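> here's my sequence, what's the structure:
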Amino acid sequence: MATGNKTTERRHKLRIELINAGEAILSEQGLSALTARAAASAVGCSVGAIYNVFEDIDGLIIAVNSRTLAKLDQKISRFVPGDASGLEPEDCLSGLAVAYCQFAIEHTNAWSALFEHGERISRSIPDWHMDEHVHLIGHIVKSLRQLQPGISDEDGRQLAGLLFSAVHGVVSLGLQGFFFAVPQRELETQVSLLVRATLAGLKKSA
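Sure, this is the predicted structure:
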């Protein structure tokens, strides 16, 4: 029993070390640099040892991305209704968009990996990780419900997805420098204006 516990502890320790190393590699060099060999070298273990704690390199990347989502959640949570005392729903949604923009600028490589990895992964993403994404979209839905209490679950999800896609698109183009370079403050203003204009249109059509 004692030997089994020690083995479990060693695996847990290695898992945390690999996630820490993977997080550093991804943040500094980008997703393409996060390979099994690079992670193993960073912690001083063999490449094969990685597969004692992760199914494959995608498992390590998912674990790193999970940390990124937790950090993003922490960044935007102050604009979630109930946590953002005194803010109107429009201010909550605008605040969510601006905080998302700021996070993408502050952690560009980690933020990009959330979407790049989904495009290249060769197996299905675990349900628990998908739930983490859904949880973040739920912040938008929560604000929309305060704005339009009668909105259906399906319409709420659809509208939340639309708002996220629009804001994400503006942020992505701004960071990639397509068409024109946008200073950070201007990019934040753009996503706020986009959200507020969308909500104003919804009010008129209601």
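
> from here on, just use CA atoms for contacts and neighbour counts.
Noted.

> helices or strands up against the lengthiest helix in the chain?
If you go by DSSP state H, the chain has its longest helix at helix 2-29. With contacts defined as 3 or more C-alpha pairs under 8 Å, 6 or more residues apart in numbering; DSSP states H and E, helix 2-29 has these neighbours: helix 36-43, helix 57-76, helix 108-120.

> next, the structure of the following sequence, for comparison with the previous one:
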Amino acid sequence: MALGAAREIAAAEGLRGLTVRRVAEKMGYAPGTLYNLFDSLDALILALNGETLARLGRDLVAAGESEPSGRATALVDAYFDFVERQPLLWSVIFEHRMPGEGALPGWYSDGLSMLIDGTVAALAPLLGAWPEERRRAAVVAMWAALHGLSMLAVSGKLGLVSDETPRSLGHLLVTRVIGGEGCDLGRSSVLSSNAKASQ
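Purely as a prediction, here's the structure:
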């Protein structure tokens, strides 16, 4: 009930709407009841964000089962479909900060790693020549860039720099990154091209 109430509030108002009192009122309980379930509001928000990431993970797994030739496009579309369905709920993941120097719990970090690992595995057929550590770095970089596009779109600021949709820019970005043939091979190709041009 607490997660359901928090999810409804976050989907409608984002992080600013999430307070102990608001969540408890939506549940139909006194605010103190929430502390019998979670140590703090931050713990509730972490649980909500973990649930959101798990839902995204399921969508990405489904997209990752598509034909390899269209898999990158399917993954980008799945990501933006998810964000566009509930942009304010998605924004809570990146707007929430643990108080002080509070570290994220292990289960949360593990969930993020599983999400990245699943995407790396899905894109492996398209990154065959890339070393494993480079594949993961590429996926993290693409995720960070897609997140930036989505957050600019959610905040209404993407239009200040581009008339393109975040989805089309995301496709451009991912296609460009995956178009490389691996770290060393890509660098060799560039050096070879430069050498030929100078002759």
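
> how about the helices in structure 2?
2-13, 20-27, 31-34, 41-63, 68-85, 87-95, 106-123, 132-154, 166-178, 183-198.

> which stretch of structure 1 lines up against the third one?
Residue correspondence for helix 31-34 of structure 2 in structure 1, counting by TM-score structural alignment: residues 47-50.

> trace residue 114 of structure 1 over to structure 2, please.
Aligned by TM-score structural alignment, residue 114 of structure 1 pairs with residue 93 of structure 2.

> what about its match, neighbour count?
By other C-alpha atoms under 10 Å, 18 other residues sit near residue 93 of structure 2.

> next one: residue 138 of structure 1
Other residues near residue 138 of structure 1 number 17, with proximity taken as other C-alpha under 10 Å.

> residue 73 of structure 1 versus that one, what's the distance?
According to C-alpha to C-alpha, to the nearest Å, residue 138 of structure 1 and residue 73 of structure 1 sit 11 Å apart.

> residue 45 of structure 1 versus the spatially most central residue of structure 1, what's the distance?
Residue closest to the mean C-alpha point of structure 1, counted by C-alpha atoms, centre = their mean, is residue 69 at 3.9 Å. According to C-alpha to C-alpha, residue 69 of structure 1 and residue 45 of structure 1 sit 27 Å apart.

> cool, and residue 26 of structure 1?
Applying C-alpha to C-alpha to residue 26 of structure 1 and residue 45 of structure 1 gives a distance of 18 Å.

> have a look at the two and say which one is more surrounded.
Just comparing residue 26 of structure 1 and residue 45: by other C-alpha under 10 Å the higher neighbour count belongs to residue 26, 23 against 14.

> and the aligned partner of residue 106 of structure 2 in structure 1, how many neighbours?
By TM-score structural alignment, residue 106 of structure 2 lines up with residue 127 in structure 1. Close neighbours of residue 127 of structure 1, defined as other C-alpha under 10 Å, add up to 9.

> one step back: now the helices of structure 2 as JSON lines including distance to residue 160 of structure 2?
Shown next, in JSON lines, are these (distance: least, C-alpha to C-alpha, whole Å):
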{"stretch": "helix 2-13", "distance to residue 160 of structure 2": "24"}
{"stretch": "helix 20-27", "distance to residue 160 of structure 2": "34"}
{"stretch": "helix 31-34", "distance to residue 160 of structure 2": "41"}
{"stretch": "helix 41-63", "distance to residue 160 of structure 2": "28"}
{"stretch": "helix 68-85", "distance to residue 160 of structure 2": "19"}
{"stretch": "helix 87-95", "distance to residue 160 of structure 2": "19"}
{"stretch": "helix 106-123", "distance to residue 160 of structure 2": "30"}
{"stretch": "helix 132-154", "distance to residue 160 of structure 2": "9"}
{"stretch": "helix 166-178", "distance to residue 160 of structure 2": "12"}
{"stretch": "helix 183-198", "distance to residue 160 of structure 2": "33"}
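
> show me what contacts the equivalent of residue 138 of structure 1 over in structure 2?
The equivalent of residue 138 of structure 1 in structure 2 is residue 117 (alignment by TM-score structural alignment). Shown in contact with residue 117 of structure 2 (C-alpha atoms under 8 Å, 6 or more residues apart in numbering): residue 136.

> ok, residue 145 of structure 2 next?
Contacts for residue 145 of structure 2 (C-alpha under 8 Å, 6+ apart) come out as residue 170.

> in the match of helix 31-34 of structure 2, what's buried?
residue 50 (16 or more other C-alpha atoms under 10 Å).
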